[in-house]
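A.B. asks: Fold the stuff below for me.
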Amino acid sequence: MTSGQGNSDVVPGRYWHHLDDGRIQCDVCPRYCKLGEGQRGLCFVRARQNDQVVLTTWGRSSGFCIDPVEKKPLNHFLPGSPVLSFGTAGCNLTCKFCQNHEISKARQMDAVGSLATPDMIVQTAQQWGCSAVAFTYNDPVIFLEYAVDVAKACRAAGIKTIAVTAGYIGREARVEFFRHMDAANVDLKGFTEAFYHKLCSAHLEDVLETLVYLKRETGVWFELTNLVIPGENDGDDEFDAMTRWIMDHLGPDVPLHFSAFHPDWKMMDTPRTPAATLGRARDIALKNGLRYVYVGNVHDHAASSTYCHHCHTRLIGRDWYELSDWKLDEQGNCTECGTACAGVFASQPGQWGRKRQPVRLQASRNVAGNQR
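C.D. replies: Down below sits the predicted model:
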């Protein structure tokens, strides 16, 4: 834990309890930080103030950008559509390979200086014709109360919400959190306890429990991402064990993205992931019965496209984030053989393409100040 106070909006937190020794335990994630007065959890944004746990970044963002939904990555959720993406600061994991560390490892509140209330976010999404709002760049689990408030406002306006998360969340907290989400991409960072312990200071089993919960207890559309790091989680045995587990516990229809690592944060000496490694991982996953397996962070038109698992027609072609082929009918079935493609599809693909559009929220502070 760390000590200190910030200048961001502070709201009461949920999911905590008092301990017999006078400390308070935060129960939002399995880290279960135990806090004395004035201390912050490892995530930095949840703190003990006035004998309760508070969230210190409600209504504050590190910035907004409109991305293609495929960048989350989500390949089976409203393909081609624009998504308003934002994050705050902090994280409840300590991944040495973090590729958003300027945000997730931020320890200064000026990293989240942009005022961003739920109604301001909804208004901006509507102005730009966004199909969804994505909580990304850092893990929304740690700003649960803020994410839920934004999700409620989005749902009331007919806008979807997407959580890009590591799935490291407590049992009670995840019920509320995912109840308000329409889609998620969950980082399954590796498939050994040793990997999670060494590189993330976390536990694999807690993430697997979240994935089983999502599949069995919710209607959230979710996809998985595995960042493949040379020398750490790139062995064939690990790919085999992971994809067999996915097949057995989640089924064949959950899309899996194998993404290439690039040197970053505390792993600058680790080389980039060879494209051949991603191809090998994809082959193993397909052999084990998964139907929708992709590669990311490399240019591979064939391995980034979606195919009918019955007749093998290319249903959705992808060149980076540009869509080409579209052979789904209005019900999301293959136009060649009628087999359903798992996912959430509109009658026609979106046309956003690969554009990345930074935006500023336009609502006035006086109007926005009444949104809590």
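A.B. asks: When you work out contacts or count neighbours from here on, use the C-alpha atoms and nothing else.
C.D. replies: Fine.
A.B. asks: can you count the residues close to residue 209?
C.D. replies: Counted with other CA atoms under 10 Å, residues neighbouring residue 209 total 15.
A.B. asks: again, but for residue 14
C.D. replies: Neighbours of residue 14 (other CA under 10 Å): 16.
A.B. asks: Any figure for the gap between it and residue 49?
C.D. replies: Residue 14 is 13 Å from residue 49, where distance means CA to CA, to the nearest Å.
A.B. asks: go on, residue 118?
C.D. replies: Residue 118 is 24 Å from residue 49, by CA to CA.
A.B. asks: Equivalent analysis for residue 80, please.
C.D. replies: 44 Å.
A.B. asks: who's more crowded, the two?
C.D. replies: More crowded of residue 80 and residue 49, by other CA under 10 Å: residue 80, with 26 against 19.
A.B. asks: Checking my notes, the more buried one in a strand, right?
C.D. replies: No - secondary structure of residue 80 (DSSP: H, G, I helix; E, B strand; the rest coil): coil, not part of a strand.
A.B. asks: this one as well, want them side by side:
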Amino acid sequence: MKEAMYYKKNNDGTIECGLCPHHCRISQGRTGICRVRKNIGGKLYSMNYGRVSSLAMDPIEKKPLYHFYPGSMIFSVGSVGCNFRCKFCQNWQIAQLTDIPTSKVSAEELINAAKQRQDNIGIAYTYNEPTVWYEFVLECAKLAKREGLKNVLITNGFIEKEPLQEILPLIDAMNIDVKAFHEDFYKDMVSGQLLPVKETVEEAQRKCHVEITTLIIPGINDSMEEIKALAQWLSSLRKDIPLHLTRYFPNYKLDILPTPVEKIKMARDTAMKYLDYVYTGNMIDEIGGNTYCPSCDKLIIERAGYQVQVKTEDNKCPKCGTPILLIKDSEK
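C.D. replies: Reported below is the predicted structural model:
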């Protein structure tokens, strides 16, 4: 464990954590909602520092990131803990449980492991919520940057402004979950808040490449009015922010039926009225998985599973010359 950043001591012996908007008031011997930041002797410690639960080489498209080094592989790493309580959590075994087997690694060992992976572009901090692994991720990101590796965060975006500002200069890309577009969902389904997530998206898209994922759950966040509001808000920031609308399947504490495929396609059609790039996920959809020119609809990036073929010319549509949002090797 390591002493945590971003906390203050109270006169009554409790600690207020300032890493995320929960601002947990933590008594001696207890942890915050994330279960990995603990008050020990009047100091706050990161209990998951250097604890790795998962390691894998993944296609960048699996994150999902469709406009960031398409067709590349990235070394993906996760720990334990999360500052949300999503009833539909897909990685609940590591996000909602912390007393599980993990491997102890140093930041130097992790960076060396990433460098040894063939055709690896960098490190994706993913699987559980990386912001509750803040101290270790920050240390790794600094070392990775020095070694020319890309840093990618796959996050729920629920982090306070100051720690976000500290880590953002080290981050090359983020996929941020906007789990719904109304506060009641965040309160009832994830024990969080929407507004801080929106603020993270707004700040991050100014500093690095950002894509958004929303899991569409039947009867809960699947109205076309909500999809429209989400797409309009993203478009007000940048019309070319990619949005991934993914199909829900029963998991963890939520057992309602999977989202109908047609509902996801309808949601994409709705969002496409406002955004340049909208994708469908967790389903087979030839159209919804490809990238098309926002001006002339020419097929620009063709995806068959994780097989990717990029058909741009100098990041422009070969048919009409429209610039395409694409970060790839030629831009290193």
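A.B. asks: Put one on top of the other, what's the TM-score?
C.D. replies: After superposition, the two chains reach a TM-score of 0.96 (TM-score structural alignment, normalised by the length of structure 2), with 330 aligned residues with a CA RMSD of 1.4 Å.
A.B. asks: so where does the aligned partner of residue 19 of structure 2 in structure 1 fall, helix or strand?
C.D. replies: Alignment note: residue 19 of structure 2 maps to residue 28 in structure 1; criterion TM-score structural alignment. Assigned by DSSP states H and E, residue 28 of structure 1 falls within no helix or strand.
A.B. asks: Check whether residue 28 of structure 1 really touches residue 169, as I assumed.
C.D. replies: Yes - assessed by CA atoms under 8 Å, residue 28 of structure 1 is found in contact with residue 169 at 6.0 Å.
A.B. asks: joint contacts of those two?
C.D. replies: Counting by CA atoms under 8 Å, 6 or more residues apart in numbering, the contacts common to residue 28 of structure 1 and residue 169 are residue 141.
A.B. asks: Trace residue 125 of structure 1 over to structure 2, please.
C.D. replies: Using TM-score structural alignment as the criterion, residue 125 of structure 1 maps onto residue 114 of structure 2.
A.B. asks: How about the contacts made by the residue nearest the centre of structure 1?
C.D. replies: Centroid-nearest residue in structure 1: residue 164, 0.9 Å away (criterion: CA atoms, centre = their mean). Going by CA under 8 Å, 6+ apart, residue 164 of structure 1 touches 72, 134-137, 139-140, 184-187.
A.B. asks: Am I right that it sits in a helix?
C.D. replies: No - counting by three-state DSSP, residue 164 of structure 1 falls outside a helix, being strand.
A.B. asks: Translate it into the numbering of structure 2.
C.D. replies: In structure 2, residue 164 of structure 1 lands on residue 154 (TM-score structural alignment).
A.B. asks: do residue 71 of structure 1 as well
C.D. replies: That one, residue 71 of structure 1, aligns with residue 62 by TM-score structural alignment.
A.B. asks: From residue 326 of structure 2, how far out is that match?
C.D. replies: Note on residue 62 of structure 2: its distance to residue 326 of structure 2, by CA to CA, is 17 Å.
A.B. asks: Next: residue 297 of structure 2.
C.D. replies: From residue 297 of structure 2 to residue 326 of structure 2 the distance is 16 Å (CA to CA).
A.B. asks: between the two, who's got more neighbours?
C.D. replies: residue 326 (18 against 12).
A.B. asks: so the more buried one makes contact with residue 71?
C.D. replies: No - between residue 326 of structure 2 and residue 71 there is no contact under CA under 8 Å: 11.9 Å.
A.B. asks: May I ask which helix or strand encompasses residue 184 of structure 1?
C.D. replies: Applying DSSP H and E as the criterion places residue 184 of structure 1 in strand 183-187.
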